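1. generate coordinates for the sequence data below:
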Amino acid sequence: HLRPDVVIIGEATKNQLCVGHRGRVEVVATAVGKAAHASQPHLGKNPHYSLAEFLLRLQELSMSERPPFKATVAPTLYFTDQQSANVIPGKAWVHLDWRTVPGETPEVVLKRLREVGPGLRFSIPVEELTSYTGMRTQMKKVRAPYLLNAQHPVVSKIREVLERVLGRKVDVGYWHFVTDAGYFAEQGIPVIGYSPCEEELAHTYQDRVSISLMEEALASYPALVKAIQG
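-> Just a heads-up that it's a prediction; the model follows:
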């Protein structure tokens, strides 16, 4: 069983330091109606209207804040149980991407959604993961938020080392997206983000790494390891 003293996450930071991000909870909101032929809609109950009313109310929902973070929620994928365009579906569901602030648990998210859509069903999807060894496990689609104090001794030490190696000021900030850092933070392990990649380019067709930033990182990582080892 390994327990690191410090974790450095190589997610995009443009060679600055990141010490926190929001979490993520994926929720499926389901409206159950009654299927019918579209030529006789009065014989069915159209779930689209229930979801539409819910989404309009969701748009006005006041979101939690914990500086420097504010929670957000965004409807993303939409599905029905029908393939034909001339049939009212019996069920429709939408996936919600809820970005949580520290202290905002999945249970809190579900409670708030049920208040907005009392007639809907809400669930957190479970995905099956397989490791390179073939080990399988199931995990809910939940990623934990984390926030490390910018004045934490580990942050100060790493920042001092980077500024000495790079010969410039190194800023401390936060990611917009979620990373694996939350898993370590939940165990009480200090986590720092540092990488030459650029967050605004991540997962886009322009995703690339600057040669100059890569050269900085190549000089920085060995110095960080030595500093952490003491």
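
2. only C-alpha atoms from now on, for both contacts and neighbour counts.
-> OK.

3. list the buried residues of stretch 95-115.
-> For stretch 95-115, the neighbour count (16 or more other C-alpha atoms under 10 Å) marks 95-102, 104-106, 109-110, 113 as buried.

4. what is the end-to-end distance of it?
-> Terminal residues of stretch 95-115 are spaced 17 Å apart (C-alpha to C-alpha, to the nearest Å).

5. residue 34 is in contact with residue 87, isn't it?
-> No. The pair residue 34 and residue 87 fails to qualify as a contact (C-alpha atoms under 8 Å) at a distance of 10.4 Å.

6. show me which of the two is the more surrounded one.
-> Neighbour count, other C-alpha atoms under 10 Å: between residue 34 and residue 87, residue 87 has more, with 17 against 14.

7. quickly find the element holding residue 158.
-> Under the criterion of DSSP states H and E, residue 158 resides in helix 153-166.

8. who does that helix touch, helix- and strand-wise?
-> For helix 153-166, the contact count by 3 or more C-alpha pairs under 8 Å, 6 or more residues apart in numbering; DSSP states H and E identifies helix 211-229 as packing neighbours.

9. all helices for this protein, in order.
-> Using DSSP state H, the helices of the chain run over residues 47-59, 106-116, 153-166, 181-185, 211-229.

10. ok, residues contacting the second one?
-> Residues from elsewhere that reach helix 106-116, judged by C-alpha atoms under 8 Å, 6 or more residues apart in numbering: 25, 54, 57-58, 98, 120-123, 142.

11. give me the angle between that helix and helix 47-59.
-> Put simply, helix 106-116 runs at 120 degrees to helix 47-59, going by axes from the mean of the first three to the mean of the last three C-alpha atoms, to 10 degrees.

12. want to put them side by side, so please do this one too:
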Amino acid sequence: MARLVAREMSDLEYDVVEQDGAGNVVGTIRGGGGPVLMLNGHMDHVSPGEGEAWKRGGPFSGVLEAGRLWGRGATDMKGALAMMVHAGGALKRAGVTPDGDVVVAAVVMEETGGLGTRYMLKHGRRPDLCVIGEPTDGNVRLGHRGRLAVWVTFRGKAGHASMPRLARNPNYAAARFLAKLEKAVAKLPTHKVLGPSTISPTLMQVDATSSNVIPATTKVFLDWRSTVERPADAGRWLKKNVGGRFEIDLPAKDYRSYTGYEEKGVSTTQSGFLTDRGHPLVKRVSAAIRAASGRPPRVGIWKFATDGRLTSAAGIPTVGYSPAEESGCHVTDESVEVVKLKSGLEAYARMAAFTTNS
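-> Predicted structure coming up:
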């Protein structure tokens, strides 16, 4: 995929095409001394699941049918990435020199934690403005909630399932916790723009592997979408509003890209971000979308997390735009309308071409 993107950028006569140590492919269209605009999209995608479940030629067919491009990544987000790459080519063909450099970044490992964008920021590639190409239904996104990845552990005493009185089954403690949590989530804070925080129990694990063994530990994973809560708040909030005896852990992970670049002990907590609605970048992106699509875009937030949290945390004004539908992320028979890809290409090109007042 990286070789394909780099070759396409070169064929489109980008001024500079580079591949960095993490495997990101970065193409640059030289401009004047004005603000540097980055169009950021990722090359990776989530698993397609069972291929037999796909009805339109399989997850990697790329079939064009019913006015749509079908396949894993069409929406999230190879469709938008292709438009970003060709937006740079459109500037070259039109002989347009933007006020500042336009950087198209095809990054690695967004779906697994953001290694690619972190690498760029760590190694000094910091644009003045950033547009993230995650699906937005053709609208503008100002940010999203954060995400706390929380494991809650309940400890008991292992024993034979035929003699439960000699054991202490932690599954009951977990069950009581979940029943109380279902009611307690109503007490989570609500942000006037980002909306309510939410907690969704998603995974359960026990240390036993035999069905006739009462486990010694039960673990429940909480996907906590946060608005104002910090990692340090998680345990206190759960103790106060749910109660019970448990331990919590906000894990860290190690990451390795296909080039061999490694990150060790990276927190799985993801920060949220929110760009001010009145920022000039919002106005510039909105104007480009309107010119390309013939309608004013709505301005809102994403439900899910993006690499925008990383660029925003680095002090870079960041918004999101893609012609693809948010509801099409990570689904079987993923697809995107071809006509929307065409308007998306024009919108990205207009964003890139006119940065004077951004």
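
13. still on that earlier bit, quick one: the buried residues of stretch 95-115 of structure 1 as TSV, columns for distance to residue 205 of structure 1 too.
-> Shown next, in TSV, are the buried residues of stretch 95-115 of structure 1 (distance: C-alpha to C-alpha, whole Å):
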residue	distance to residue 205 of structure 1
95	25
96	25
97	22
98	25
99	24
100	27
101	29
102	31
104	33
105	34
106	32
109	33
110	35
113	34
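
14. these: which two are farthest apart?
-> Longest distance between any two of the buried residues of stretch 95-115 of structure 1 is 21.9 Å, between 95 and 102; criterion C-alpha to C-alpha.

15. any idea how far residue 100 of structure 1 is from whichever residue in structure 1 pairs up with residue 272 of structure 2?
-> Aligning on TM-score structural alignment places residue 272 of structure 2 opposite residue 145 in structure 1. Note on residue 145 of structure 1: its distance to residue 100 of structure 1, by C-alpha to C-alpha, is 7 Å.

16. shared neighbours of these two, anything?
-> Listed as contacting both residue 145 of structure 1 and residue 100 by C-alpha under 8 Å, 6+ apart are 22-24.

17. output these in CSV; the columns should cover neighbour count and distance to residue 169 of structure 1.
-> Formatted as CSV, these follow (neighbours: other C-alpha atoms under 10 Å; distance: C-alpha to C-alpha, whole Å):
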residue, neighbour count, distance to residue 169 of structure 1
22, 28, 25
23, 27, 28
24, 24, 31
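
18. tell me which of the residues you listed is nearest to residue 12 of structure 1?
-> Nearest to residue 12 of structure 1 among these, with distances taken as C-alpha to C-alpha, is residue 22, at 15.2 Å.

19. thought that closest one was touching residue 179?
-> No. Contact between residue 22 of structure 1 and residue 179 fails when scored by C-alpha under 8 Å: they sit 9.1 Å apart.

20. now do the strands in the stretch 1-150 of structure 2.
-> Along the stretch 1-150 of structure 2, counting by DSSP state E, counting those that start in this stretch, strands occupy 16-19, 25-29, 37-42, 64-65, 68-70, 102-107, 129-132, 140-141, 143-144, 146-155.

21. Provide the aligned range in structure 1 for the fifth one.
-> Mapped onto structure 1 using TM-score structural alignment, strand 68-70 of structure 2 spans no residues at all.

22. now that strand, how far from the centre of its chain.
-> Taking C-alpha atoms, centre = their mean, to the nearest Å, the mean C-alpha location of strand 68-70 of structure 2 is offset from the chain mean by 22 Å.

23. check the longest one too.
-> On the basis of C-alpha atoms, centre = their mean, strand 146-155 of structure 2 is displaced by 20 Å from the centre of the chain it belongs to.

24. so where is it in structure 1?
-> Going by TM-score structural alignment, strand 146-155 of structure 2 lines up with residues 23-32 of structure 1.

25. that older thread, I'd like the shared contacts of residue 145 and residue 100 of structure 1 as CSV, with distance to residue 133 of structure 1 appended.
-> Conversion of these to CSV gives the following (distance: C-alpha to C-alpha, whole Å):
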residue, distance to residue 133 of structure 1
22, 31
23, 28
24, 27
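
26. need the strands of the stretch 1-150 of structure 2 in JSON lines with distance to residue 285 of structure 2, can you?
-> Shown next, in JSON lines, are the strands of the stretch 1-150 of structure 2 (distance: least, C-alpha to C-alpha, whole Å):
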{"stretch": "strand 16-19", "distance to residue 285 of structure 2": "24"}
{"stretch": "strand 25-29", "distance to residue 285 of structure 2": "18"}
{"stretch": "strand 37-42", "distance to residue 285 of structure 2": "11"}
{"stretch": "strand 64-65", "distance to residue 285 of structure 2": "29"}
{"stretch": "strand 68-70", "distance to residue 285 of structure 2": "25"}
{"stretch": "strand 102-107", "distance to residue 285 of structure 2": "14"}
{"stretch": "strand 129-132", "distance to residue 285 of structure 2": "9"}
{"stretch": "strand 140-141", "distance to residue 285 of structure 2": "8"}
{"stretch": "strand 143-144", "distance to residue 285 of structure 2": "14"}
{"stretch": "strand 146-155", "distance to residue 285 of structure 2": "24"}
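
27. which residues sit in contact with residue 86 of structure 1?
-> Shown in contact with residue 86 of structure 1 (C-alpha under 8 Å, 6+ apart): 37-39.
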